[in-house]
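>>> Sequence plus predicted model, see below.
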Amino acid sequence: MERLQKIMAQAGIASRRKCEELILGGKVQVNGETVTALGTKADPDQDEITVSGKPIKNEKKVYVMLNKPKGVITSASDPEGRKIVSDYLKGVRERVYPIGRLDYDTEGLLLLTNDGEFANLLSHPKYHVPKTYLATVKGVPHGEGLDKLRQGIMLEDGMTSPAEVEYKDVDPDNKQAVISITIHEGRNRQVRRMFEAINHPVIRLKRISYGDLLLQNLKRGIYRHLTPDEINRLVQMAMSAKNSKPEGKRPPRRRT
């Protein structure tokens, strides 16, 4: 017997957090009876479990890395009719969902899966898997500004954890710079807000790594499946990060 939200996540319905919302919303039935208690347990081999009237089934686990283009929504649908990440996954038969978010104007490495346990491991704030971005910013930040990011900077939702920051390129003619920044959190539009806090707003933002997984030469709008070794390394990194938390006060979990 396992908790219902864990069974649902393992079946690829959604992340465990989203599965909990489905249960609380009365969308889940076990053997014909609606369940709304999060502590409910079931046997996936014996019990009939349905979500919004549809029976769940265990799918083959899929792990995908997409080079998300700018101007694409990290969502299953968009009421405004804009492009969504699933538009770029036509060859993936299984229903996958993003691990965290990249906002509309941010491009780069996005992981998607139907493995709820894997998604929870990488996205839960207690695991602190590092994510690296290349940020093209207005102006050229002085060392003092970057030091603030390295030490942790106060945002409206609290102090950030220390970031790893270094110059990559400076364009004095256009008065802008390219900065590499690695963070361990996943707050809403966090990198953009961090640079705004030191008065150097982001012009372009690209995620280039997730843990030790690198975007490298994967073309924009193209995806590939992760190898078993890459999956195992991400799991091991998340578990190791759990036992060596970066310093700094953590706010409540929010989407990237």
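All right, it came through fine.

>>> For the rest of this, base every contact and every neighbour count on C-alpha atoms.
Will do.

>>> Residue 95 is in contact with residue 11, isn't it?
No: Residue 95 is beyond contact range of residue 11, at 10.1 Å (criterion: Cα atoms under 8 Å).

>>> out of these two, which sits in the busier spot?
Between residue 95 and residue 11, residue 11 has the larger neighbour count (other Cα atoms under 10 Å), namely 20 against 17.

>>> let's bring in a second one:
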Amino acid sequence: MERLQKVIAHAGIASRRKAEQLILQGKVKVNGKVVTELGVKVGPQDKVEVDGIPVEREEPVYYLLYKPRGVISSVKDDKGRKVVTDFFKDVDKRIYPIGRLDYDTSGILLLTNDGDFANLLMHPRYEIEKVYIAKVKGIPTREQLKQLEKGIMLEDGMTAPAKVKMLSINKQKQTAIIEIRIHEGRNRQVRRMFEAIGCKVMKLKRERYAFLDLKGLNPGDYRELTPHEVKQLRALALSGGGK
């Protein structure tokens, strides 16, 4: 037996919070009867409807994709560009990405049909650590790297402290490869942080997401998360992202 709002969230209809609102508004029926209380639990045999439409209950699935560059983090694109779900032709469930990676950024992206799980990982309060490798034009000074570590003022506010490590430099080409660890997930955040210290990002890859990495995968490959990994991610988010 599961809580009604969780079943609705798992079906991909709405987040758990939105599902709770739908229940309170009297828009949800269980076995033909309107339910307006949040504590109701339902089993596999119960018939659930939202706004008169039957809820198709899917088993929750969780995937890790090595997103290549030049792919949109969405389920469709009005310009006809390649999207991340194009790599899941053999998956018959309605999955969608948890958060996003920029079009030009490669690396780890998680996908699921579990709205509750997705919202948990994306909630600003529970931000998970993400590790990026950036190739930048220009060699930042030690002081500039310290600015990234302390926080950078962007147009949407100050960034949280980051962990930064210089991996290599090419004095001839005036480029550097830098590892940066952040907990936030703002739009194009890593690129904007480097631009703020005068370094343009030439290439960007998300190498780690919490304890997950890209081991054994090539760009465009994906694998299913193990039940233990899903459990670990939930626990990590609820503990404050491991910070």
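Arrived safely. Bear in mind that the values here come from a model prediction, so they are computed numbers and not experimental data.

>>> Tell me how the two chains score on TM-score.
Superposed pair, TM-score by TM-score structural alignment, normalised by the length of the second structure: 0.85. Supporting alignment: 237 aligned residues with a Cα RMSD of 2.9 Å.

>>> hmm, back to that, residues that sit against both of residue 95 and residue 11 of the first structure, list them.
Between them, residue 95 of the first structure and residue 11 have residue 114 as joint contacts when contacts are counted by Cα atoms under 8 Å, 6 or more residues apart in numbering.

>>> okay, which residue is most central for the first structure?
residue 100 (1.9 Å; Cα atoms, centre = their mean).

>>> From what I see, that one and residue 186 are in contact.
Yes: if you go by Cα under 8 Å, residue 100 of the first structure and residue 186 touch, sitting 7.4 Å apart.

>>> What are the buried residues along whichever helix in the first structure runs longest?
Secondary structure of the first structure per DSSP state H: the longest helix is helix 228-242. For helix 228-242 of the first structure, burial by neighbour count (16 or more other Cα atoms under 10 Å) applies to 234-235, 237-239, 241-242.

>>> Equivalent analysis for stretch 37-50 of the second structure, please.
For stretch 37-50 of the second structure, a neighbour-count test (16+ other Cα under 10 Å) marks 42, 47-50 as buried.

>>> now that stretch, how far from the centre of its chain.
Here stretch 37-50 of the second structure is found 28 Å from its chain centre; the criterion is Cα atoms, centre = their mean, to the nearest Å.

>>> Same check on stretch 13-25 of the second structure?
Relative to the chain's own centre, stretch 13-25 of the second structure is displaced by 21 Å; criterion: Cα atoms, centre = their mean.

>>> what does that stretch rub up against?
5-6, 8-9, 28, 35-38, 50, 115-116, 119.

>>> And for stretch 42-57 of the first structure?
Applying Cα under 8 Å, 6+ apart, the external contacts of stretch 42-57 of the first structure come out as 1-4, 7-8, 11, 13, 22, 27-32.

>>> switch the cut-off to 7 Å
When contacts are defined by Cα atoms under 7 Å, 6 or more residues apart in numbering, stretch 42-57 of the first structure is touched by residues 1-4, 7, 11, 27-31.

>>> give me every residue that touches residue 179 of the second structure.
With Cα under 7 Å, 6+ apart, residue 179 of the second structure has these contacts: 131-134, 164-167.

>>> For residue 62 of the second structure, state which of those is nearest.
residue 131 (20.3 Å; Cα to Cα).

>>> Please, which helix or strand holds the closest residue to residue 110 of the first structure other than its chain neighbours?
Of all residues not flanking residue 110 of the first structure in the chain, residue 66 sits nearest, at 5.2 Å (Cα to Cα, 6 or more residues apart in numbering). Element membership of residue 66 of the first structure, judged by DSSP states H and E, is strand 63-68.

>>> circling back: tell me how far the longest helix of the first structure is from the chain's mean position?
15 Å.

>>> And for it, what's in contact with it?
Under Cα under 7 Å, 6+ apart, the answer for helix 228-242 of the first structure is 121-122, 126-129, 211.

>>> Filter those down to the buried ones, ChimeraX style.
Those of these that count as buried under 16+ other Cα under 10 Å are selected in ChimeraX with:
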select :121,122,126,127,128,129,211
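
>>> Out of the contacts of helix 228-242 of the first structure, which two sit at the greatest distance?
Taking Cα to Cα, the two most distant members of the contacts of helix 228-242 of the first structure are 126 and 211; they sit 14.5 Å apart.

>>> neighbours of residue 196 of the second structure, just the number please.
Neighbours of residue 196 of the second structure using other Cα under 10 Å come to 16.

>>> From the contacts of residue 179 of the second structure, which land in strands?
131-134, 164-167 (DSSP state E).

>>> Closest to residue 175 of the second structure out of the residues you listed?
Nearest member of those to residue 175 of the second structure, counting by Cα to Cα, is residue 134, at 10.3 Å.

>>> Quick check: the gap between that closest one and residue 195 of the second structure.
According to Cα to Cα, to the nearest Å, residue 134 of the second structure stands 12 Å off from residue 195 of the second structure.

>>> Residue 37 of the second structure now?
Distance from residue 37 of the second structure to residue 195 of the second structure, counting by Cα to Cα: 50 Å.

>>> Also residue 97 of the second structure?
Taking Cα to Cα, one finds residue 97 of the second structure at 27 Å from residue 195 of the second structure.

>>> quick one, which of these two is more surrounded?
Set side by side, residue 97 of the second structure and residue 195 show more neighbours around residue 97, with 21 against 15, by other Cα under 10 Å.

>>> wait, that one sits on residue 110?
Yes: under the criterion of Cα atoms under 7 Å, residue 97 of the second structure makes contact with residue 110 at 5.8 Å.

>>> for stretch 233-243 of the second structure, how far is the first residue from the last?
For stretch 233-243 of the second structure, the first and last residues are 13 Å from each other (Cα to Cα).

>>> can you check stretch 28-42 of the second structure too?
12 Å.

>>> Tell me where the stretch 101-250 of the first structure has helices.
Listed in chain order, the helices of the stretch 101-250 of the first structure (DSSP state H, counting those that start in this stretch) span 116-123, 143-151, 190-197, 228-242.

>>> Noted, bye for now.
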